[in-house]
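Enquirer: Sharing a sequence plus its predicted fold:
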Amino acid sequence: MKIAVLGAGVIGVTSAWYLAKAGHEVEVIDRQPGPALETSFANAGQVSPGYSAPWAAPGIPLKAMKWLTMKHSPLVLRPGLDWQSWRWVSQMLLNCTETAYERNKGRMVRIAEYSRDRLEDLRAETGIAYDERTQGTLQLFRTQKQLDGIGKDIAVLRAYGVPYEVLDVEACVAAEPGLRQMRHTFVGGLRLPHDETGDCFKFTNALAQLATDNGVRFRFGTSVSALEHDGSRITSVRTASGVERFDAVLVACGSFSPALVRPLGITLPVYPVKGYSITVPIIDEGRAPVSTIMDETYKVAITRLGDRIRVGGTAEISGFNTRLDPARRETLETSVGSLFPGAADLAAGSFWTGMRPMTPDGTPVIGATPFANLFLNTGHGTLGWTMSCGSAQLIADIISGRSPAIDHADLGVARYA
């Protein structure tokens, strides 16, 4: 089949790769001048299946009220939001129950674990390099209350056979020696030894080149204005350069996906939750992290990428607002500076923001639509990098009419009907 993949972030490019491997003629269309120039550009850098969990969880509404009063809050809510914003927030709050949390986390871990296996296969097959490290990730708790509250997450990890280690302070320092001088600031951690790290931008660009070598065509600088249809099928894709027909269309546009399918009568509850990152050069190897540390207090991820440290975090609900807020940079610098002082030149860091495409239940939307030849692979939130290869293999199997290796009936847009 001739297939259009709309979007050239990590989700779109991996989807194109697996579709081409399945024997299809694939064309990727994106309005940016190259791959991974939006949400995939400077994300936190972690491939963390074990930490795949929905933001909607029991206790979050009360925590959110407390966070909003904090100087270095992990949550920012801007006033003046439109009705779609409030609808998405209300849907998220409805998922803050024990039952919903267990269901949603189970879905997310299922995709993420499958994705890690596909990434390992891809790395072995192609030799792709992207400042990758396979040294696990460490969730760090600054208070005993945080450490005591990990029971539900551990239960899910056990249920899915995900290896984990609950560490005391000295074991945390053994895993991450750069923490030694700040051991008095935390009480313990949860380590997932099979998690990985890497530069999503480097990965996506390298895979785009491999896909090109395998016959995938990329059309950059091309905006998609509409999907034309006959009531049951997509008949053509309308772009700034004209109209083109395809046998199938895959929408992988992240936060921009809902606007594209809304005229078709498809309500896709994907909302742009703004995140920030800084990328700073390492100046003292002995003080730097060796992998990823999740700072539970600030909800910040600190990741080693070669000779750099990527620090990412904050959930800002403010629509499609790309303004760089200095207060958010201060939060990121506070987190990394309080755990790894002297490791990096914070003043020399680059500051970035991107729109995470979030669903209310945390699970991406992967699968078919009411239109026979229209498919979705979007809504991965903070886990697009973690879930990319698995989501792409899954949607390639669905489009190709093959039986996927994991259950997917509960991943499609129909779950919101």
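Expert: All right, it came through fine.
Enquirer: make it CA atoms for all contacts and neighbour counts henceforth
Expert: OK.
Enquirer: contacting residues for Glu176?
Expert: For Glu176, the contact set (Cα atoms under 8 Å, 6 or more residues apart in numbering) comprises 289-291.
Enquirer: Tell me the one among these nearest to Gly215.
Expert: Gly215 has its nearest neighbour among the contacts of Glu176 in Ser291, at 34.9 Å by Cα to Cα.
Enquirer: Excluding covalently adjacent residues, which one is nearest to that closest one?
Expert: Spatial nearest neighbour of Ser291, excluding adjacent residues (Cα to Cα, 6 or more residues apart in numbering): Arg304 at 5.2 Å.
Enquirer: quick one: that neighbour is in a strand?
Expert: Yes. Judged by DSSP: H, G, I helix; E, B strand; the rest coil, Arg304 forms part of a strand.
Enquirer: And Trp172, how far from Gly178?
Expert: No, residue 172 isn't Trp; it's Cys. Noted for Cys172: a distance of 10 Å to Gly178, by Cα to Cα, to the nearest Å.
Enquirer: who's in contact with the residue nearest to Ser291?
Expert: 197, 288-292, 310.
Enquirer: likewise Gly136?
Expert: Gly136 neighbours (Cα under 8 Å, 6+ apart): 191-197, 291-292.
Enquirer: next up, a second structure to put side by side with the first:
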Amino acid sequence: MHVMILGGGVVGVTSAYYLAQAGHQVTVLERQPGVGLETSFANAGQVSPGYSAPWAGPGIPVKALKWLMMRHRPLVLWPRLEPRLYGWLARMLANCTEDAYRRNKGRMVRLAEYSRDVLRDLRAETGIAYDHRERGTLQLFRTQKQLDHVGDDTRVLDAYGVPYEVLDPAGCIAAEPALARVSGVVVGGLRLPGDETGDAHLFTKALAGLCTELGVTFRYGARIAGLQEAGGRIEAVMLEDGTRLTADSYVAALGSFTPALLRPLGIALPVYPVKGYSLTLPITDADAAPVSTVMDETYKVGITRLGDRIRVGGTAELAGFSDVLRAPRRETLERSVTDLFPQGGDLAHASFWTGLRPMTPDGTPIVGGTRIANLFTNTGHGTLGWTMACGSGRLLADLVSGRTPEIASEDLAVSRYAA
């Protein structure tokens, strides 16, 4: 079977790899000159199944109002005359209940833990290198109030069997020795030893190389104009230059741009772009840099060591498809990393980046078939595209191939929104 993947980010490329492994002829269409150059390019670098949870949950509406008032706020909302935004927000608020949170969390943990296992198998089988580390994630609390509420997190972790450690300041320093250089900043932490780190862009490029060895064709600079449907099937992909491309099956993995492609077909994907930012700093003192990933609970910022660099990622900005780099967002990232690792990296030579995370209102990605027999989706992973990429790609390949996936998948498809 010839399968065409629409999108060459980490999700699209992992889909291509597992489809090629299953024996299919695979073509990847990507508008950029290479793979992984948009949302996958400079994300926070975390592979964090332990932190796979929906943003929508009990208490979030009140917290969100507080975050919007902070100077270094983790959430930014730009008022817009955009019905899709407010419809998406309404659906997200509807998921801020205990029952919805448990349901959505269960879906996400199932896929994320499966993805971690698939990634480990891939690494063992291929030796793929991407500056990865297996040193866990440390969530740092700056206030006693944050530490006192750690039980809210650990109860969820207990329910899903995720290993963790609650640490005092000395325990935090044992996990991240560079924290000994700052005093009075941290009162405690929550460590998840099963999490990993790695550069998603390096991974995507390396995996694309393995895909090529398996016979996958990559067409770069391919700007998609639309899909042609007839008789309940997709017949072709039309490019903006008039080229018409055909395959047997199609996988839409265009991140935040997927809904616009499928809307003319009558398929409504509740995916909205949530803008994130990152800084990448060269390490100046290895002993003063993090050894893995640190999550700054106050600013909702992740600080990750990637080889000889520090990646600082965070902020959720609701600003449509804007790619403007805003100075206040940079200030928040700089504040977090200089508080915790002031001698670790060179801010003067940091690169500043922004990307659009494709978020669903229930936090769960949309992976599976659609009402059109030969059209599948693999999108909506939000901040967890890197965490869930391998599992989503393997799952998608099984569904396209007509095989029974290794995990339950019925509640991951777009059909769940019809209920």
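Expert: It's in. Everything numeric here is computed off the predicted structure, so don't read it as measured data.
Enquirer: tm score of chain vs chain?
Expert: Scored against TM-score structural alignment, normalised by the length of the first structure, the superposed chains reach a TM-score of 0.98; 417 aligned residues with a Cα RMSD of 1.0 Å.
Enquirer: now for the contacts of Arg304 of the first structure, which pair is the farthest apart?
Expert: Thr197 and Ala288 (14.7 Å).
Enquirer: give me the element Met4 of the second structure is part of.
Expert: Using DSSP states H and E, Met4 of the second structure sits in strand 2-6.
Enquirer: nearest residue to Ala44 of the second structure other than its sequence neighbours?
Expert: Closest to Ala44 of the second structure by Cα to Cα, 6+ apart is Gly313, at 4.7 Å.
Enquirer: Contact partners for that neighbour?
Expert: Counted by Cα under 8 Å, 6+ apart, Gly313 of the second structure has contacts 43-44, 276-279, 301-303, 333.
Enquirer: now, among those residues, which is nearest to Arg84 of the second structure?
Expert: Once Cα to Cα is applied, the member of these that ends up nearest Arg84 of the second structure is Gly276, at 19.1 Å.
Enquirer: do you know how far that closest one is from Pro74 of the second structure?
Expert: For Gly276 of the second structure relative to Pro74 of the second structure (Cα to Cα), the value is 10 Å.
Enquirer: so what's in contact with those two at the same time?
Expert: Common neighbours of Gly276 of the second structure and Pro74 (Cα under 8 Å, 6+ apart) are 314-316.
Enquirer: Then Cys390 of the second structure would be within a strand, right?
Expert: No. Remark: Cys390 of the second structure does not belong to a strand; assigned using three-state DSSP, it is helix.
Enquirer: For it, list the residues it contacts.
Expert: Here Cys390 of the second structure is in contact with 11, 14-15, 115-116, 118-119 (Cα under 8 Å, 6+ apart).
Enquirer: leaving aside the residues next to it on the chain, what's closest to it?
Expert: Per Cα to Cα, 6+ apart, closest to Cys390 of the second structure is Ser115, 5.2 Å.
Enquirer: Confirm that the one you found sits in a helix.
Expert: Yes. Under three-state DSSP, Ser115 of the second structure sits within a helix.
Enquirer: how much space is there between the counterpart of Glu244 of the first structure in the second structure and Gln25 of the second structure?
Expert: Per TM-score structural alignment, the equivalent position to Glu244 of the first structure in the second structure is Leu245. Leu245 of the second structure is 14 Å from Gln25 of the second structure, where distance means Cα to Cα.
Enquirer: Pick out whichever of those two has more residues nearby.
Expert: More neighbours surround Gln25 than the other of Leu245 of the second structure and Gln25, with 19 against 12 (other Cα atoms under 10 Å).
Enquirer: residue contacts, the closest residue to that one other than its chain neighbours?
Expert: Excluding its sequence neighbours, the residue lying closest to Gln25 of the second structure (Cα to Cα, 6+ apart) is His2, at 4.6 Å. Counting by Cα under 8 Å, 6+ apart, His2 of the second structure makes contact with 24-27, 247-249.
Enquirer: Check the separation of the first and last residues in stretch 212-220 of the second structure.
Expert: End-to-end distance (Cα to Cα), stretch 212-220 of the second structure: 13 Å.
Enquirer: Report the buried residues of that stretch.
Expert: Residues of stretch 212-220 of the second structure classed as buried: 214-220 (neighbour count, 16 or more other Cα atoms under 10 Å).
Enquirer: re earlier: so which of the contacts of Cys390 of the second structure wins on neighbours?
Expert: Neighbour max across the contacts of Cys390 of the second structure (other Cα under 10 Å) = Ser15, 29 neighbours.
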